[in-house]
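>>> missing the sequence, but the structure's below:
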């Protein structure tokens, strides 16, 4: 159990520092398309490399599960694009709060798609998550935290796309190993990103002539390689409900890294909002674990 907890916690912390890395990349003059492309491209190469070295069977796109995973990758590609676009307009500590709205969006999506009605306690949790978001997002700080409506919109879009991935991914491609499934998902994400942002950095000298290639390494490791592997290994040991609670560590880690490395100011009201959001997530998922599947 404790090994599983540590694995899931490490995966969540990896996700948590992504927004800070992207923000620092922007400060170096790199673009949204370049950073997204490098993250997916490097991640795809590493995942496929590990898969082939493992000697496991490879399922091509003629396989329905492989094809489904490949298509599902478009949702993760859109998460990266919209989330990192959000970080361009608003503080990283606020962008992660908007992304975390997938916690209640996924409950609603499961209700609409799979007729899995949220419990009364989960509805209460949604109310507190929304209330905590108002505090944590700095909307009650009398203008102290700069907010941009484009950033808010992109942050919520990222939450919607992440909701689609969370709700669908656990129910498809069951015949594939977690590593192969992740490789096909990231390949699909890379294709979408390449169509939207052609990798001109490969021919205009920016890839080798600047430090751009270096930024692709941490983005790929912490965004597309470690989290899927760690979650795949840890979730079976912790269970989905406890795993979801532990993965909420992504929120405080993101805010802490933004405070340390980006010098973003975090007010007591925002800290209180984070505590409320985390508490609501814990309560909602503990309730989900105690409720029989129906």
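Arrived safely. Everything numeric here is computed off the predicted structure, so don't read it as measured data. Numbering: from 1, shown residues only.

>>> going forward, measure contacts and count neighbours with C-alpha atoms only.
Noted.

>>> let's verify the nearest residue to residue 247 once chain neighbours are set aside: helix, strand, or coil?
Distance criterion CA to CA, 6 or more residues apart in numbering; nearest residue to residue 247, sequence neighbours excluded, is residue 12 at 4.8 Å. The three-state label given to residue 12 by DSSP: H, G, I helix; E, B strand; the rest coil is helix.

>>> residue 12 against residue 245, yeah?
No: with contact defined as CA atoms under 8 Å, residue 12 does not reach residue 245; the gap is 10.2 Å.

>>> show me what contacts the closest residue to residue 190 other than its chain neighbours?
What sits nearest to residue 190 in space, not counting adjacent residues and going by CA to CA, 6+ apart, is residue 40, at 5.1 Å. Contacts of residue 40 were listed using CA atoms under 8 Å, 6 or more residues apart in numbering, and they are 77, 186-187, 189-190, 220, 224.

>>> swap in residue 87?
Counted by CA under 8 Å, 6+ apart, residue 87 has contacts 19, 22-23, 95, 151.

>>> give me that answer again for 10 Å
Listed by CA atoms under 10 Å, 6 or more residues apart in numbering, the contact set of residue 87 reads 19-20, 22-23, 26, 32, 93-96, 151-152, 154-155.

>>> check it against this one:
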């Protein structure tokens, strides 16, 4: 392959990865718009999202299972993948949607960016992976940045009685998503990232829809067209499309470059929240965001298993 071809592929990979990272960041915007414009609870909105994402992952699972290099799951792996999908992605999404009812989209994305640090702690305590010096520095920067942005926003949102509860929900989202991330790293090398993603997301969908049916048991549920509209937007533009875009980006430009470009996520969310939702941008938020991005990039620096895999991004 000549240099020109490599350059073309790199530009294409950079563009696809950037677009995928921006699309992932629209999730919080769509959720906040839905809560503001439609009478809907977190479980119902999440169910609407997963209903429209379901066909894409069903097709992906079917096609991947028919490939010649397909690796069949063992019974233990079926249980493992299902548990990760339900306990990781389903729970993290639920906590995230609940939290977004009470805090700003910009702060949600920042708190959510704690998930790489939680993954480092899990690997250190449960799998005895040493935390390097550069990762310790990164962890310090990450929590410093979150602290600066958090207390800055607290001064702006001091009259919100549910501010701490919303923050806690998103923090739980980051923690449970880190379990999904670490767990996926244990099985992806054997079965492949795309197959793991498809089946884990199908399991998460079962969890979400089961929760929805239990909550609404015996009730006549009629969802408005607006709820279905937001479900489509969340499923297609904030879940399916960006997950496949980042997968393509990984193949084209590599995990390190994808990790760097994905750092645009919090910035994109803050900018969109300002222009679409009318959220204020203040100095401590910007400063904290920049520090967090630097910390997250350092956490993933030269890791053997990249933080960014070809699977859905943070909820």
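Looks like it arrived, so ask away. Quantities reported herein were computed from a predicted structural model and do not represent experimental measurements.

>>> follow-up on the earlier one: how many neighbours does the residue in structure 2 that the residue nearest to residue 247 of structure 1 lines up against have?
When structure 2 is aligned by TM-score structural alignment, the residue opposite residue 12 of structure 1 is residue 21. Counted by other CA atoms under 10 Å, the residues lying close to residue 21 of structure 2 total 26.

>>> same question, residue 120 of structure 1
So residue 120 of structure 1, with other CA under 10 Å, has 11 neighbours.

>>> do the same with residue 215 of structure 1
For residue 215 of structure 1, the neighbour count with other CA under 10 Å is 18.

>>> swap in residue 237 of structure 2?
Quick note: residue 237 of structure 2 (other CA under 10 Å) scores 21 neighbours.

>>> same deal with residue 270 of structure 2?
When counting by other CA under 10 Å, one arrives at 27 neighbours for residue 270 of structure 2.

>>> for the stretch 101-250 of structure 1, which segments count as helices?
Secondary structure of the stretch 101-250 of structure 1 (DSSP state H, counting those that start in this stretch): helices at 102-114, 120-136, 149-169, 178-196, 206-209, 212-220, 226-238, 240-247, 250-261.

>>> so the last one versus helix 120-136, what angle?
Here the directions of helix 250-261 of structure 1 and helix 120-136 differ by 10 degrees (axes from the mean of the first three to the mean of the last three CA atoms, to 10 degrees).

>>> and the longest one, by the same measure?
Using the same axes, to 10 degrees, the direction of helix 149-169 of structure 1 lies 150 degrees away from that of helix 120-136.

>>> which bit of structure 2 covers helix 149-169 of structure 1?
Helix 149-169 of structure 1 covers residues 164-184 of structure 2 once aligned (TM-score structural alignment).

>>> what's the mean distance for that stretch versus structure 1?
Compared with structure 1 after fitting, stretch 164-184 of structure 2 has a mean deviation of 0.8 Å; criterion: mean CA distance after the TM-score superposition for structure 1.

>>> which parts of the top helix by length along structure 1 are buried?
Assignment by DSSP state H gives helix 64-89 as the longest helix of structure 1. By 16 or more other CA atoms under 10 Å, the buried positions in helix 64-89 of structure 1 come out as 65-89.

>>> cool, and stretch 266-283 of structure 1?
Quick answer for stretch 266-283 of structure 1 (16+ other CA under 10 Å): 266, 269-271, 273-283.

>>> same check on stretch 26-46 of structure 1?
By neighbour count on 16+ other CA under 10 Å, the buried set for stretch 26-46 of structure 1 is 26, 30-46.

>>> and residue 245 of structure 1, what pairs with it in structure 2?
Per TM-score structural alignment, residue 245 of structure 1 is aligned with residue 260.

>>> dump the residue contacts of its match.
18, 293-294, 296-298, 300-301, 308.

>>> please report how far the aligned residue in structure 1 for residue 244 of structure 2 lies from residue 169 of structure 1.
Using TM-score structural alignment, the equivalent of residue 244 of structure 2 in structure 1 is residue 229. Noted for residue 229 of structure 1: a distance of 14 Å to residue 169 of structure 1, by CA to CA, to the nearest Å.

>>> residue 100 of structure 1 too?
Residue 100 of structure 1 sits 18 Å away from residue 169 of structure 1, going by CA to CA.

>>> more crowded one of these two?
A direct count of neighbours by other CA under 10 Å for residue 100 of structure 1 and residue 169 places residue 100 higher, at 25 against 17.

>>> which ones are touching the more buried one?
Shown in contact with residue 100 of structure 1 (CA under 10 Å, 6+ apart): 129, 133, 155-156, 158-160, 162-163, 248, 250-251, 277-278, 281.

>>> how about residue 109 of structure 2?
Shown in contact with residue 109 of structure 2 (CA under 10 Å, 6+ apart): 25, 27-28, 96, 100, 170, 174, 265-270, 289, 314.
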